[in-house]
Structures are given as C-alpha cells and as structure tokens.
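[1] Got a predicted structure here, sequence first:
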Amino acid sequence: MAKLRPEQLAESLKKRLSPIYLVTGDEPLLVQEACDQIRAAARERGFGERELYHADPGFDWNQLLNSANSLSLFAERKILEVRLPTAKPGDKGGKVLQEYAQAPSEDNLLLVVTGKLDRNVLRAKWLKTLEEAGVHLQVWPVGPAQLPRWITQRLKAAGLRAEPAAVDLLASRVEGNLLAAAQEVEKLKLLTTETEITTELMASVVADSARYDVFGLVDKALHGDARGAVKSLQGLKVEGTEPIALLWALARDIRALVQISQASAQGIAFDRAAQAAGIWNKRQPLIQTALRRLKPGQLQQLLRKANGIDRAIKGMRQANPWDELLDLTLNLAGVQSLQPANERLALKL
C-alpha cells in the first residue's frame, strides 16, 4: 500500500480504512494527531474497543497474537495499538508482526506507532510486510524553512489569517517546536475576535505567554537547574497545563539525547548527530551539557520513565502523573530522587 504524509491522511481515511497503519517519526505533535485521526475514523466504522500495548524490552508478543485471535467482549471490532519505543521489535516481535500482517482480521485494526526509522529498520522484513498489507504514514520534522508555511496552515485551520511578518514572529519564538506553535495558535483563538492577525497583535499575544513556559522548563532541566525546573513545573501545574503537554516536551528531548548518545558512541560527530535528531543550533549547547552529565544507562531509564508516565496519563498504570513528572524532571536535571530498586518497582505498578 501507499506511503503517506500527514497532510494526505484525512483524504485517505475518507476513501478507505486500511487494516494496518504504521505511524513513524520524531515529531510528537504530528504523530499524536495522525493517530487521533486514525482512531476517530476507526470508531466511525465500528471499532469500539482499543487495546494499547507498550512493546518495551521483555514485552510478551504473544499477548498481541492472543488478543488478535480472540473475540472482543465489549465490541465487535477493536483497535490493537502497539507502541515501539526503539523502533526495533526484536526477532520475536518482528515474526509476530509479519505473521499478523500476512492475514489481518477484518475485526481488528492494527496501529503501530514508533519513532524515526534508521536504515537498518527500513530494510527489515517486518516493516516491509506491514507496508505491503497496510499504510505507512511517515512524519518528518518541520524544518526552519517549512515552519512559516506550517504555521500559516495551522492558522487557516483555526479560521485565522496572519501577515507574513506575524507568522515569522511566531516562528522565531517557537524555534521549531510544533507543540509550542500549536499552543500559540489556540491562544490566539481564545484571546482575539479578529480573524486577521497583524504583527502588532501577534507580538502582544506572544509577549503575554504563560509565566512558566513548558519548553523553558525543559531547558532548565537540560542545563542542570533542578530548582528552576521544579519551580516551572509547579507553576505550570497551577496554571492548568495538561500533563501530556509536559510529557511531550520532556520525552522529545530525552529521545534526542538517546539518539545523539548512541550516534556519538558510533563515532559520529556531535553536530551531525544533533542535526539528525532535529536539534536546532541554538539548543545544541544545552544538549551537550546534559550529555556530559547523563550516562547512556541513565538516558534509557529516563526513556522508560517517560513511557511509564504516558501509561499513567492514559489510565494504564495506577500512578500520579504529576508526581512522576516531577521525578522525571529532577532526574533529567541530574538529581536522583529514588533508589534504583524503587524506580523499577514504580514502573511496574
């Protein structure tokens, strides 16, 4: 089947619902919105139940096969969503995905979500089998040159128009962070009755940003400023910021740290690795500071914690997302808040 870009997905879903969707990429906002579109289209076609699997190391892939082959107790059709943190399911996972893709059930929709795929994964048999049986939606980073156009399209979807200079102003503020740009557009919808956004209006709204900025929090943590990061986290909580927005921002840079760390271990220059991970030049010193402080094992633990918080937010774990976001923020800043044994126990709950 076809490979699609995010902007092609809506039209494709209107025509036909594929039995399998593979959504890949390192842009959390676009990945999340694409998955939301697929789930909504599936619900409209009678897929009333959703089962979510996090395929971390040690995941029992037989769970997926057993669920795929069993009848649902609550709905005739169900969504089987598999999240691959490393984009590498391993031998067992690869075989299970291949087996499923060779004869997908009409009563199931398989949604596989993972990060950016490297060259080795692109040649994997499981990936090619999924592509042949379903749709591969590739989410690419929006670069500096494409960002103004992306913001313009976002404004249009919100029923707004903006002067080119106003768009450039917003693009310069968010520095490539699509979630921040989307939040600013939503804020414009709430704070103004005007449909034409002038540069002056954009400047006033952008200048009136929340006192505790989501991405300022992440930068403080990367810099090792635990006190400042925690203060920002508490401020954002008071202001009513959704936990998922904080997790997106934290997880994005944690994944970038893991990717750059692995590339550096292979002898790849930092500048090249940072560029491949989507880190803008202005933020590279922060990333370097964090990498000097955090070892590869610690980075993997941060990634596991982020996955655990995601499950907690979605009700898949009995845990307080805000408490765990505090723990994750402290750890990213270099403060070990729990004993390793307690961390492993917490992630299992």
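    Structure received. Numbering: from 1, shown residues only.

[2] Only C-alpha atoms from now on, for both contacts and neighbour counts.
    OK.

[3] before we move on, which element is the closest residue to residue 129 other than its chain neighbours in?
    Nearest residue to residue 129, sequence neighbours excluded (CA to CA, 6 or more residues apart in numbering): residue 98, at 5.9 Å. Per DSSP states H and E, residue 98 falls inside helix 90-102.

[4] what do you get for residue 184?
    Judged by DSSP H and E, residue 184 forms part of helix 178-191.

[5] Give the other helices and strands that that helix contacts.
    helix 147-157, helix 164-174, helix 199-207 (3 or more CA pairs under 8 Å, 6 or more residues apart in numbering; DSSP states H and E).

[6] out of those, nearest to residue 314?
    helix 147-157 (26.4 Å; CA to CA).

[7] now the next helix or strand after the closest one, how far from the centre of its chain.
    Later in the chain than helix 147-157, the nearest helix or strand by DSSP H and E is strand 161-162. Its chain's C-alpha centre and that of strand 161-162 lie 28 Å apart, by CA atoms, centre = their mean, to the nearest Å.

[8] what's the spacing between residue 320 and residue 236?
    Going from residue 320 to residue 236 by CA to CA, to the nearest Å gives 16 Å.

[9] Which residue of the two possesses the greater neighbour count?
    residue 236 (20 against 12; other CA atoms under 10 Å).

[10] On the three-state scheme, the more buried one is what?
    helix (DSSP: H, G, I helix; E, B strand; the rest coil).

[11] also this one, for the comparison:
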Amino acid sequence: MKIYPDKLQGQLSREILSLYIVSGDEPLLVQESCDLIREVLKKGEFSERDLFHVDNNFDWQQVTYSNGSMSLFAEKKIIELRMSSTKPGKEGAVALTELCQSISEDNCVLLVMPRVDAATQRTKWFKTIEGLGGFIQLWPVDAKQLPRWIDNRFKRAGLTASRDAVQALVEKIEGNLLAAVQEIERMKLCSSTGRIEIDEVMGGVADSSRYDVFQLIDAALEGNTSRVVKILDGLQLEGIEPLFLNNMLAREIRNLSAMAHKIDQGQPVDAVMRSGRIWDKRKAPVAACLRRHRATDLEQMQSRLLRVDRMVKGLEVTGRAWDELASMVVELSRTMA
C-alpha cells in the first residue's frame, strides 16, 4: 500500500508492517524516513540489523540466508537493502518477491532505492512486494516549495527567520536540502536570540568549508580539472569528512545518471533538465557533463560510491575512501576514454 510521507509516523504508531519500501532521489528525505522507521522498529524490539548494499554483482542468497537464520538471542531483526538502481534484474526480482512473500515474523524488510518510475511500478515483481507492505515515495522539493520548506525547518529547529534570511538560504543552497538543514543546525548553535537575519546566513555560508564541496562539484561538472584538484587539496587539508563528500557526490551522480538514461532514450537535453529541476545557472555545466559521460559511466560511479560508503563505515577493509573519492571527482571532470 502507498503511504504518504507526512502520514508515515501515524501509520507506524498504529501497526508495524513486515516490509517498507522507501524511494526517492533526495538523500535527506530518504534518510529521515528511514531513520523514523528504524527508530520505531527499535522500540518494537527489532534490535538487530543486517545491511546489504545491492549492485549488479550482488549475491541474493545472502538475503535469503539472513531471512532464514535465527538470532542466537532470538531478537527481532531489520533486513535493510540499499539498492543502487530500481532494476534488480531477473534474479533480483525473483529473490525480492520470494523474500517479501516469506518474511519471518521476527523480521522486517526495509528496501531503500532511488525514485521508482511509473514503468517500474507496473512490473509484476514491484506490484507484488508493494501489496505486501508500505511504499513511501519521496518527491524533491521544487523551487516554488523551497522557501516554505526552509521556513518550516527553521521553525522545527526552534528558530524564527526573516523573509530575507530564508530567501538568502534558498539561493545559496540551490535545492540541496541536506546543506540547508546543516546550515540551520549551525545557526541554531550560534544564535543567542533564536532570531535569524540575513547576516547570519551570509556569514555562515561564506565561512563554511562545506560550500567548497559544492564548488568542487560545480568545477567537476564544468570540466575544470585543475580547479577540481586545487579544491580537493584544500578540502583534504581542512579534514572534510569523506562521508559528507560521498553523500554529495552520490546525490549529484544519481541525478546525472537518471538524466543520461533519458537522453540515451532520445529525449532532448533541455526537456530532460527541465524535468530534472536543474536551476538555470547550472544548466550549462550539467549539459557539459552529460556530453562527456554516458549513463553506463555514471552507473559505474554509483557502484564505486556504494563501495566508498562501506569503506567509511568500516564494512570494506581494502582501499582508501579519500583516494577513491578524489579519483572519481577528477574522472567526472574529464571525458571518459
């Protein structure tokens, strides 16, 4: 069944389903919905969690084993699958269907994936699993909705922001919701009155190294490799967290990949960028990047980002997260051979 995002908390308070599908391309909204589900499940004594990152080479037998294996202490368990694509392939579709039809009463499956398009929602495997649990589809906050969304986030943080402050933050974050929330949290810590004016927004943005990450991504989109290398050196010296850079890259490359697929299908670039809600001043660098990289290139980068995520979290013992991220950003700025 479909569950609207604003109704999720109410549904969780009434009953816990055996399956939740969280779908969307906005990392913050996906993260917050997943956090809410995990929090409620934890209170319901789901104290164990098996986490799987699903890519093209994933061994689906791992999930079957996880569902069938009993905990040594007979605790309830969350089986969480983070999918890099909404197309699991024939083997994956069968495995997901069988898993969701045979979920142990002591398990709950949390399936996290990019935005599920209408064609995927019509497939047999998806209709089957949606009918067995809850489907939460998260839509991006568009430019018209963004001022109200940011104003509400200020209020959620216990702050009152002037209209100029809200608009300044809208312009600076360019649709990046995670950056908006992080800035609001910073202002909350720094504010002594609870009132936010434009000076607090502009000062924080100017001084925050996080915005160098946005400049890094813009330089990569533009194809300015020398600037990419310079910003990377600065970020490494400042000790920027690899996980933050990885999340920002994942968001950008996921969006680029979705647009590249549409272009490969023959859709005009301008129409694709309109549907992707690309801001006017970013259209030229985004278009340049899409001319350099095909969808297959970007899918490979998504798989590498999943591996970096595992490195940062200690689930991957080989490789260095920072080196892999730096290599990927440089590749994004260049034409693939």
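    Okay, I see it. This one's a predicted model, so the numbers in the text were calculated from it and none came from an experiment.

[12] What TM-score do the two superposed chains give?
    TM-score for the superposed pair, counting by TM-score structural alignment, normalised by the length of structure 2: 0.92. Supporting figures: 336 aligned residues with a CA RMSD of 2.1 Å.

[13] wait, doesn't the residue nearest to residue 129 of structure 1 sit right on residue 132?
    No - counting by CA atoms under 8 Å, residue 98 of structure 1 does not reach residue 132; the two are 10.5 Å apart.

[14] before we move on, back to that, need the helices and strands packed on helix 178-191 of structure 1 in a markdown table (columns: distance to residue 302 of structure 1 and mean neighbour count).
    What follows is those, written out as a markdown table (distance: least, CA to CA, whole Å; neighbours: other CA atoms under 10 Å):
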| stretch | distance to residue 302 of structure 1 | mean neighbour count |
| --- | --- | --- |
| helix 147-157 | 29 | 18 |
| helix 164-174 | 25 | 17 |
| helix 199-207 | 31 | 15 |
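
[15] possible to save those as CSV with distance to residue 94 of structure 1?
    Listed next are those as CSV, based on distance: least, CA to CA, whole Å:
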stretch, distance to residue 94 of structure 1
helix 147-157, 35
helix 164-174, 38
helix 199-207, 46
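
[16] Of all those, which one is nearest residue 3 of structure 1?
    helix 147-157 (20.5 Å).

[17] Measure how the closest one sits relative to helix 164-174, angle-wise.
    110 degrees (axes from the mean of the first three to the mean of the last three CA atoms, to 10 degrees).

[18] hmm, who's touching helix 147-157 of structure 1?
    142, 161, 162, 167, 168, 171, 176, 181, 182, 185 (CA atoms under 8 Å, 6 or more residues apart in numbering).

[19] Let's see that with 7 Å instead.
    161, 167, 168, 171, 176, 185 (CA atoms under 7 Å, 6 or more residues apart in numbering).

[20] In contact with the third one, which residues?
    For residue 168 of structure 1, the contacting residues are residue 148, by CA under 7 Å, 6+ apart.

[21] What's it aligned with over in structure 2?
    Aligned counterpart of residue 168 of structure 1 in structure 2: residue 167 (TM-score structural alignment).

[22] where's its match relative to residue 13 of structure 2, distance?
    36 Å.

[23] How about residue 185 of structure 2?
    28 Å.

[24] Likewise for residue 152 of structure 2?
    Taking CA to CA as the measure, residue 152 of structure 2 falls 23 Å from residue 13 of structure 2.

[25] likewise residue 85 of structure 2?
    Distance from residue 85 of structure 2 to residue 13 of structure 2, by CA to CA: 30 Å.

[26] on that earlier part again, need the residues that contact the helix holding residue 184 of structure 1.
    Against helix 178-191 of structure 1 from outside (CA under 7 Å, 6+ apart): 29, 155, 174.

[27] same thing but at 8 Å, please
    Residues contacting helix 178-191 of structure 1 (CA under 8 Å, 6+ apart): 27, 29, 151, 154-155, 158, 160, 170-171, 174, 205-206, 215, 245.

[28] Mind reading off the mean deviation between that helix and structure 2?
    Once fitted to structure 2, helix 178-191 of structure 1 is off its aligned match by 1.3 Å on average (mean CA distance after the TM-score superposition for structure 1).

[29] residues in structure 2 matched by the following helix or strand past that helix, start to end?
    Using DSSP H and E, the helix or strand that directly follows helix 178-191 of structure 1 along the chain is strand 196-197. Using TM-score structural alignment, the residues of structure 2 aligned to strand 196-197 of structure 1 are 195-196.
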